[in-house]
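A.B. asks: A structural model of the following input is requested.
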Amino acid sequence: MKQVVKDGQTLADVAVQEFGSWEAMIAIAHKNGISMTEIPQAGTELTMPDEVWNRMMQNYCRDNDISPATARDRSGFRLRIFGEEFMETFK
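C.D. replies: Just a heads-up that it's a prediction; the model follows:
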């Protein structure tokens, strides 16, 4: 399975979107021969591993068309993965 990186997404964002867990980023990085800390450019096509990490969160992201993207301020620092509306659902 392939996944195209969206603007503002880190490997952790893609991992949560596709597998429901940031821990999947280790397998994504390994499968694509990149560092876990690398921030792929928007439009990059990544090969996804064939594994499951958190089925409930994975289904939630797919069912609700959630595409996490790490927020950035003017300095480029990452602030958060999800907005307040997501936090209300998963308190």
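A.B. asks: switch to C-alpha atoms for all contacts and neighbour counts from now on
C.D. replies: Fine.
A.B. asks: So which residues of this protein form strands?
C.D. replies: Shown for the chain, the strands assigned by DSSP state E span residues 2-4, 45-47.
A.B. asks: Out of those, which gets nearest to Ile66?
C.D. replies: In terms of C-alpha to C-alpha, the element of these nearest to Ile66 is strand 2-4, at 13.9 Å.
A.B. asks: Name the residues that touch the closest one?
C.D. replies: Residues outside strand 2-4 that contact it (C-alpha atoms under 8 Å, 6 or more residues apart in numbering): Ala42, Gly43, Thr44, Glu45, Leu46, Thr47, Met48.
A.B. asks: this one next, for a side-by-side:
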Amino acid sequence: MKTKVNDNQSLADIAVQVSGSVESSFDIAVKNNQSVTGILTAGQELDKSGIINNKVVDQLAVQKAIPASASKKVIDVQLTGIGYMTIGQNFTIK
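C.D. replies: The predicted structure is shown next:
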């Protein structure tokens, strides 16, 4: 069986949605020749894994909840501190 990826879903989100456990993300990754940390695209179809926790799967279905924790935003972090300072730019010698 296959499942369709929704916007901002990661492999862990898919695993929780279809099997009730994040542990299935490894199985789903292998079945679909994907990286566990790879970026999925909305509309992509993936082979499912077996259900591990029926309660979680049923609860998500009843609430019509779709886990979506992935973000495609790139965060640019400016590192600071003595190891990242350059003389004349952000490090002053007096």
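A.B. asks: Tell me how the two chains score on TM-score.
C.D. replies: Superposed pair, TM-score by TM-score structural alignment, normalised by the length of the first structure: 0.73. Supporting alignment: 75 aligned residues with a C-alpha RMSD of 1.8 Å.
A.B. asks: Count the neighbours of the residue lying closest to Pro68 of the first structure once chain neighbours are set aside for me.
C.D. replies: Once flanking residues are discounted, Pro68 of the first structure sits nearest to Asp13: 5.3 Å by C-alpha to C-alpha, 6 or more residues apart in numbering. Neighbourhood size, Asp13 of the first structure [other C-alpha atoms under 10 Å]: 24.
A.B. asks: ditto for Thr10 of the first structure
C.D. replies: Using other C-alpha under 10 Å, Thr10 of the first structure is surrounded by 23 other residues.
A.B. asks: For Glu88 of the first structure, see how far away it is.
C.D. replies: Using C-alpha to C-alpha, to the nearest Å, one gets 23 Å for the distance from Thr10 of the first structure to Glu88 of the first structure.
A.B. asks: Quick check: the two most widely separated of the contacts of strand 2-4 of the first structure?
C.D. replies: Ala42 and Met48 (16.1 Å).
A.B. asks: Can you pick out the residue with more neighbours from these two?
C.D. replies: Applying other C-alpha under 10 Å to Ala42 of the first structure and Met48 shows that Met48 carries more neighbours, namely 21 against 13.
A.B. asks: wait, what's in contact with that one?
C.D. replies: Residues in contact with Met48 of the first structure (C-alpha under 8 Å, 6+ apart) are Met1, Lys2, Gln3, Ile28, Lys31.
A.B. asks: what do we get in the second structure for it?
C.D. replies: By TM-score structural alignment, Met48 of the first structure lines up with Lys48 in the second structure.
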